[in-house]
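Student: okay, sequence plus prediction incoming.
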Amino acid sequence: MFSYIININILTKPYADISKESNHEIEDEVLLSMGTIFRCESVEYLINGDFWHVKMIMIDDDNDNDVDHDSKRQILNDIQQKPILLMLGKFVLETSHNSDKAERYYRMFLESEIMSPWDKCEAYVALGLMCKNKGQYEIAIEYFETIIDICKIHSIENEHMNREYMTLSYVNIAEIYTITDFQKAIKTLNTIIELHLYSPIELAK
């Protein structure tokens, strides 16, 4: 179910109440102009009603404070290329910082039929970082090690993505070990250097 919130102070796009003209007398219908833009405010699964509720808010297309043009292009690109559950997890995490809800989306995504190993890595990165921030270090390390295993299997498919996720995983594991086991942290940092993911000078920075 979609809920649309209309800001009556936005005057760039005309709209009108057509309830009196509608064939459905009990409905409060509003006619919107073509090109009216709404921002997705939240997406929530309502267990009691057994349906998804999507809340949309009208934004001013001419107001760069709402959504800048680069963000619009990025959103459109994500919609075209990213799986919806992966997008929902990222959206919830970035907008509401609700890690529990975001985690649910990421887990649902990982349980689906996933085509791209890099999308799978993105989900595991998010889960790993959430666990790391919560102090759940052992679980976080398991997620990052899973990413490393995926990268080893698909190393020749995309060298850039492989290097990016391998580096991110090893660095996060090393950071966790600096808290829990300094010797393992040193060992992990040496692995990063041996794999030429970072040079000693870059790590020192």
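Tutor: Cool, got the structure. Numbers count the residues shown, from 1 in each chain.
Student: all contacts plus neighbour counts: C-alpha atoms, from now on.
Tutor: Will do.
Student: the longest helix in this structure is where?
Tutor: Counting by DSSP state H, the longest helix found in the chain is helix 159-180.
Student: Leu31 should be in a helix, yeah?
Tutor: No - the assignment for Leu31 by DSSP: H, G, I helix; E, B strand; the rest coil gives strand, which leaves it out of any helix.
Student: could you measure it against Phe2, distance?
Tutor: According to Cα to Cα, to the nearest Å, Leu31 and Phe2 sit 16 Å apart.
Student: check Val92 too.
Tutor: 17 Å.
Student: give me the more crowded residue out of these two.
Tutor: Per other Cα atoms under 10 Å, whichever of Val92 and Phe2 has more neighbours is Val92, with 21 against 11.
Student: the more buried one is in what secondary structure piece?
Tutor: Taking DSSP states H and E as the criterion, Val92 maps to helix 84-95.
Student: run through the neighbouring helices and strands of that helix.
Tutor: For helix 84-95, the elements it packs on are strand 38-46, helix 99-110, judged by 3 or more Cα pairs under 8 Å, 6 or more residues apart in numbering; DSSP states H and E.
Student: check it against this one:
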Amino acid sequence: MNKAWERLFSKAIMTLEEGNWLRAVQYLKRSCELYPDEVDAHCELADIYLQLGHIDAAHEVVQQALAVDPLNASCNFLLGNIYLAQGRVRDALKIYLYLEKISDEPSPELLFNIANAFDKKGDKKKALNYAMYATEEDPSYIEAYELTGKLFFDMGDLTEAKTAYQEILTIERNNINARQMLYVIYTRENRILEKK
């Protein structure tokens, strides 16, 4: 690996960790220009662009990286995220499911994104299976529990929804979303009991 690239990339990552994403973007852009075959810088830059909502810029940078290394899992994962952000759910799912297939142990993030994509596609059952799989792989994954709770709620299973949101509160006691959803669930349960 190129030592000059390593120094520049490390500088970018340290700057990013310090919270200065603008300077990190400058370092990463420079790295991509000077060392176009080092796809890690491309992935970091694309991820920053995606987080900032600059989807077209993120897409362009990921495509440059994939031209160099078409099988790079990180870049393909980012491409799936970009497609999901663009509303291209089918394309995102195709990439995510491919990554799941080639992975020995799919990451909780990948499983969550698959769940999220199936939810956006309208396939609640598959979304729920993947969301629950993500929580099994990482029992502290709050977003996966939120999606699990939402899916159970949407499917009318208030008991399971309640369990998912209560699990969030064991991880993060003051989670506002979980507290609000539990309030909604308890209110709905009380209305059901009153009608009986």
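Tutor: Everything's here; your move. Please read all numbers here as calculations on a predicted model, not as lab measurements.
Student: and the TM-score between them?
Tutor: For this chain pair, the superposition-based TM-score is 0.49 by TM-score structural alignment, normalised by the length of the second structure; 117 aligned residues with a Cα RMSD of 3.1 Å.
Student: so what's Ile57 of the first structure closest to, chain neighbours aside?
Tutor: What sits nearest to Ile57 of the first structure in space, not counting adjacent residues and going by Cα to Cα, 6 or more residues apart in numbering, is Ile5, at 4.7 Å.
Student: quick check: the nearest residue to Met108 of the first structure once chain neighbours are set aside vs Leu110 of the first structure, distance?
Tutor: With sequence-adjacent residues excluded and distances taken as Cα to Cα, 6+ apart, Met108 of the first structure is closest to Leu85, at 7.1 Å. Distance of Leu85 of the first structure to Leu110 of the first structure, computed by Cα to Cα: 9 Å.
Student: please apply the same query to Tyr177 of the first structure.
Tutor: 26 Å.
Student: quick one: which of those two has more around it?
Tutor: Per other Cα under 10 Å, whichever of Tyr177 of the first structure and Leu110 has more neighbours is Tyr177, with 20 against 17.
Student: so who does Val39 of the second structure touch?
Tutor: If you count contacts by Cα atoms under 8 Å, 6 or more residues apart in numbering, Val39 of the second structure has them with 32, 65-66, 68-69.
Student: out of these, which sit inside strands?
Tutor: Using DSSP state E, no member of the contacts of Val39 of the second structure falls within strands.
Student: can I get those residues in a markdown table including neighbour count?
Tutor: Converted to a markdown table, these look like this (neighbours: other Cα atoms under 10 Å):
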| residue | neighbour count |
| --- | --- |
| Cys32 | 23 |
| Ala65 | 25 |
| Leu66 | 20 |
| Val68 | 14 |
| Asp69 | 15 |
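Student: of those, closest to Asn129 of the second structure?
Tutor: Minimum distance to Asn129 of the second structure across the contacts of Val39 of the second structure is 30.2 Å, recorded for Leu66 (Cα to Cα).
Student: hang on, that closest one packs against Cys75?
Tutor: Yes - with contact defined as Cα atoms under 8 Å, Leu66 of the second structure reaches Cys75; the gap is 6.7 Å.
Student: show me where the second structure has helices.
Tutor: Along the second structure, counting by DSSP H, helices occupy 3-17, 21-34, 39-51, 55-68, 73-85, 89-102, 108-121, 124-137, 142-154, 158-171, 176-195.
Student: the last one vs helix 142-154, what angle?
Tutor: For helix 176-195 of the second structure against helix 142-154, the angle between stretch directions is 20 degrees (axes from the mean of the first three to the mean of the last three Cα atoms, to 10 degrees).
Student: next up, the contacts around the residue nearest to Gly128 of the first structure when sequence neighbours are not counted.
Tutor: Using Cα to Cα, 6+ apart and skipping residues adjacent in sequence, the residue nearest Gly128 of the first structure is Ala140, 4.4 Å away. Applying Cα under 8 Å, 6+ apart to Ala140 of the first structure gives the contacts 127-132.
Student: try it again with 10 Å
Tutor: Contact analysis of Ala140 of the first structure by Cα atoms under 10 Å, 6 or more residues apart in numbering lists 124-134, 146, 169, 172-173, 176.
Student: same question, Leu16 of the second structure
Tutor: Each residue near Leu16 of the second structure by Cα under 10 Å, 6+ apart is listed here: 10, 22-25, 27, 44, 48.
Student: please report how far it lies from Val25 of the second structure.
Tutor: Distance, Leu16 of the second structure to Val25 of the second structure, by Cα to Cα: 8 Å.
Student: which residues do these two both contact?
Tutor: Common neighbours of Leu16 of the second structure and Val25, counting by Cα under 10 Å, 6+ apart, are 44, 48.
Student: got the buried residues for the helix or strand hosting Ala185 of the first structure?
Tutor: Using DSSP H and E, Ala185 of the first structure maps to helix 182-194. Neighbour counts over helix 182-194 of the first structure (16 or more other Cα atoms under 10 Å) mark 185, 188-190, 192 as buried.
Student: what is it packed up against?
Tutor: Packing partners of helix 182-194 of the first structure (3 or more Cα pairs under 10 Å, 6 or more residues apart in numbering; DSSP states H and E): helix 159-180, helix 200-204.
Student: could you check the angle helix 182-194 makes with the longest one?
Tutor: Spelled out, that is helix 159-180 of the first structure. 160 degrees.
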